[in-house]
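Novice: test case, fold it:
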Amino acid sequence: SLDHYTVIAMDAKDFIVNRSLTKEAWEHRVKDKPNTTFALGAMQEVDPTYTRISIETAERVSNQLSKRTSGNLEFELQGSVPLNVHIRGVSDVDLLAIEADFHTYDARGYMSTSGQYRSPTSRTSVGVLTARRGEMSKALRDAFPAATIDTSGSKAIKLQGGSLARPVDVVPSHWHDTISYQASGQKHDRAVTILVY
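Specialist: Just a heads-up that it's a prediction; the model follows:
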C-alpha cells in the first residue's frame, strides 16, 4: 500500500504532467514572444492544488524535524508561498525553523528597559544557530535519504527531489524582539535572526 506522502508526490507529478499538456488561456495571447509569455505566466495566480502540495511538502519537512531533533522548534512559512505570489515550477518553499528556547531583544525596547527579560544567557546567536543547523542537516538526511540536500549556503538547508514534491529551503532561525514588538506584542513586529557567514 502507498503511504500518504507517496500519494502526494504522485499527485503532484500527475498534476504537473497534466497541466503541461494543456495551455493556459494567457498562453494563447503571445505565442511567439517568450519573454512576454513568461511575464504573463508569472503574474497568473497559482492553482490552489499546486499551493496545497507546496504547503503539505513543507509540513512533511517540519514534522520530520520535530520528531528527529531535540529542543523546541516553531515553524513558519515565509516568502512567496504564504503570500500566494509564488511562480509554478520556479519558486521553492521557505520554511523558518525557529529555535523557540532562545531569543534576542533590542535593549532599548520597553520590555527590556522595564526589566521584563530575566533569563540572561551566555549563548550567542551564532552558537545556537550553528549547532541547530548541524542537527537539522543530519535529521533531514536521515528523514529524506533520496532527496538532494545542499548545506553549502549559510542561510538555508536546501532540499529537493526524492519523495519531496517541491524544493524546500529550511532556514534555522530564532526570534528577535524589536522595539516595536516590545511595545505592541504583535507577531508582525517580531523579527527573526538567521545565520549568515
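Novice: use CA for all of it now, contacts and neighbours both
Specialist: Fine.
Novice: helix, strand, or coil at residue 100?
Specialist: Classification of residue 100 using DSSP: H, G, I helix; E, B strand; the rest coil returns strand.
Novice: burial count for it?
Specialist: Neighbours of residue 100 under the rule other CA atoms under 10 Å: 14.
Novice: next one: residue 38
Specialist: As a burial measure, residue 38 scores 12 neighbours (other CA under 10 Å).
Novice: any idea how far it is from residue 100?
Specialist: 40 Å (CA to CA, to the nearest Å).
Novice: got it, and residue 61?
Specialist: 17 Å.
Novice: quick check: next helix or strand after the lengthiest helix in the chain?
Specialist: The longest helix of the chain (DSSP state H) is helix 48-68. Sequence-wise, the next helix or strand beyond helix 48-68 is strand 73-78, with elements assigned using DSSP states H and E.
Novice: now that following strand against helix 48-68, angle please.
Specialist: Here the directions of strand 73-78 and helix 48-68 differ by 160 degrees (axes from the mean of the first three to the mean of the last three CA atoms, to 10 degrees).
Novice: in whichever helix or strand comes after strand 73-78, what counts as buried?
Specialist: The C-terminal neighbour of strand 73-78 among helices and strands, as given by DSSP H and E, is helix 80-83. Using 16 or more other CA atoms under 10 Å as the test for burial, helix 80-83 gives residue 81.
Novice: and this one, please, so the two structures can be compared:
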Amino acid sequence: MKRMPLLLLLLLGLLAFAPKPKLTTVKLASTLSVGVPKEFAPLPDDGIAVKYPSPRKPLAVYSNPSGRVDYSVAVRPTTFESFDYGVLLKIYKSSIQRLYTKVDFIKEDIRTVNGRDFIYFEFISTVSDTRRNSQLTPIKRYQVVQYAIEGSQLYVFTFVAPADEQAQWQPTAQAVMSAIVMKK
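Specialist: All right, here's what the predicted structure looks like:
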C-alpha cells in the first residue's frame, strides 16, 4: 500500500517525458488556425461527402492514413452568444446523449485555449442496432468535441477514433484541441 504513491509518482514522471504529438499548423480562415497531426491528410470533397453526408459540409476534415481517425472543423450559424456557455454545456451534452445509444463521458468542461473559451467534451460513444434479431456488433468511438462561438457562428472541432485505440489517440486529440487559435 505504501508503494502506491511511489508508483503513481513514477508513472506521472514517465508521462511527462512522453513524446508530444507532432502537429502542423493549418490556417483555415483569416481568423482560424488549427494544429493537425503531421501524418493526417485533408479529405477531398468527395471523401467528405461520403463520410459526412450533410447539407452543410464541414469546413475541413483531416484523416489518418488508414482513414479510421478523423479531425474535422465545422461552422454553423447560431443565435447563442459566448456568455451562454454554461447553459450550452448542458444543451450540447443532452444533444450528444441523444445521438448515440450510450455515452460514457470522460470529461465535460468549459476551458480556455489560447485566450478563447471553449465547451469541451471527451467521451466514448456507442451505437447499437436495437432491432430484434440483430447480430451487428455495436460501434464504439472515442471522441473529443470542442465548441466555440464567434459572432453569429458556432465552430465545432471534432476528433474521432476507434474506442479500442483511445490510449493511442488521446494525447493527440488533446494536443489538437489545445492548438486551436481563433482571433477576433
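Novice: quick one: TM-score?
Specialist: After superposition, the two chains reach a TM-score (TM-score structural alignment, normalised by the length of the second structure) of 0.35; 97 aligned residues with a CA RMSD of 4.4 Å.
Novice: give the buried residues for the longest helix of the first structure.
Specialist: Neighbour counts over helix 48-68 of the first structure (16+ other CA under 10 Å) mark 50-51, 53-59, 61-62, 64-66 as buried.
Novice: need the max-distance pair from those.
Specialist: 50 and 66 (24.6 Å; CA to CA).
Novice: okay, now residue 76 of the second structure: neighbour count?
Specialist: The tally of other residues near residue 76 of the second structure (other CA under 10 Å) stands at 14.
Novice: wait, residue 110 of the second structure touches residue 145, no?
Specialist: No - using CA atoms under 8 Å, residue 110 of the second structure is not in contact with residue 145, being 11.7 Å away.
Novice: look at the two and report which has more neighbours.
Specialist: Between residue 110 of the second structure and residue 145, residue 145 has the larger neighbour count (other CA under 10 Å), namely 22 against 17.
Novice: the more buried one: helix or strand, and which one exactly?
Specialist: For residue 145 of the second structure, the element it lies in under DSSP H and E is strand 139-150.
Novice: give me the contacts around the helix or strand following that strand.
Specialist: Counting by DSSP H and E, the next helix or strand C-terminal to strand 139-150 of the second structure is strand 153-162. Where contact means CA atoms under 8 Å, 6 or more residues apart in numbering, the residues beyond strand 153-162 of the second structure that reach it are 68-78, 140-149, 169, 173, 177.
Novice: report the buried members of the residues you listed.
Specialist: 69-75, 140-149, 169, 173, 177.
Novice: that older thread, common neighbours of residue 110 and residue 145 of the second structure, please.
Specialist: Here residue 110 of the second structure and residue 145 share the contacting residues residue 120, scored by CA under 8 Å, 6+ apart.
Novice: any figure for the gap between residue 156 of the second structure and residue 171 of the second structure?
Specialist: 19 Å.
Novice: ok, the two, which is more surrounded?
Specialist: Using other CA under 10 Å as the criterion, residue 156 of the second structure and residue 171 rank with residue 156 on top: 19 against 14.
Novice: any idea whether residue 48 of the second structure is helix, strand or coil?
Specialist: Using three-state DSSP, the secondary structure recorded for residue 48 of the second structure is helix.
Novice: count the neighbours of it for me.
Specialist: Using other CA under 10 Å, the number of residues around residue 48 of the second structure comes to 18.
Novice: is it true that it touches residue 61?
Specialist: Yes - contact criterion CA under 8 Å: residue 48 of the second structure and residue 61 qualify, at 7.1 Å.
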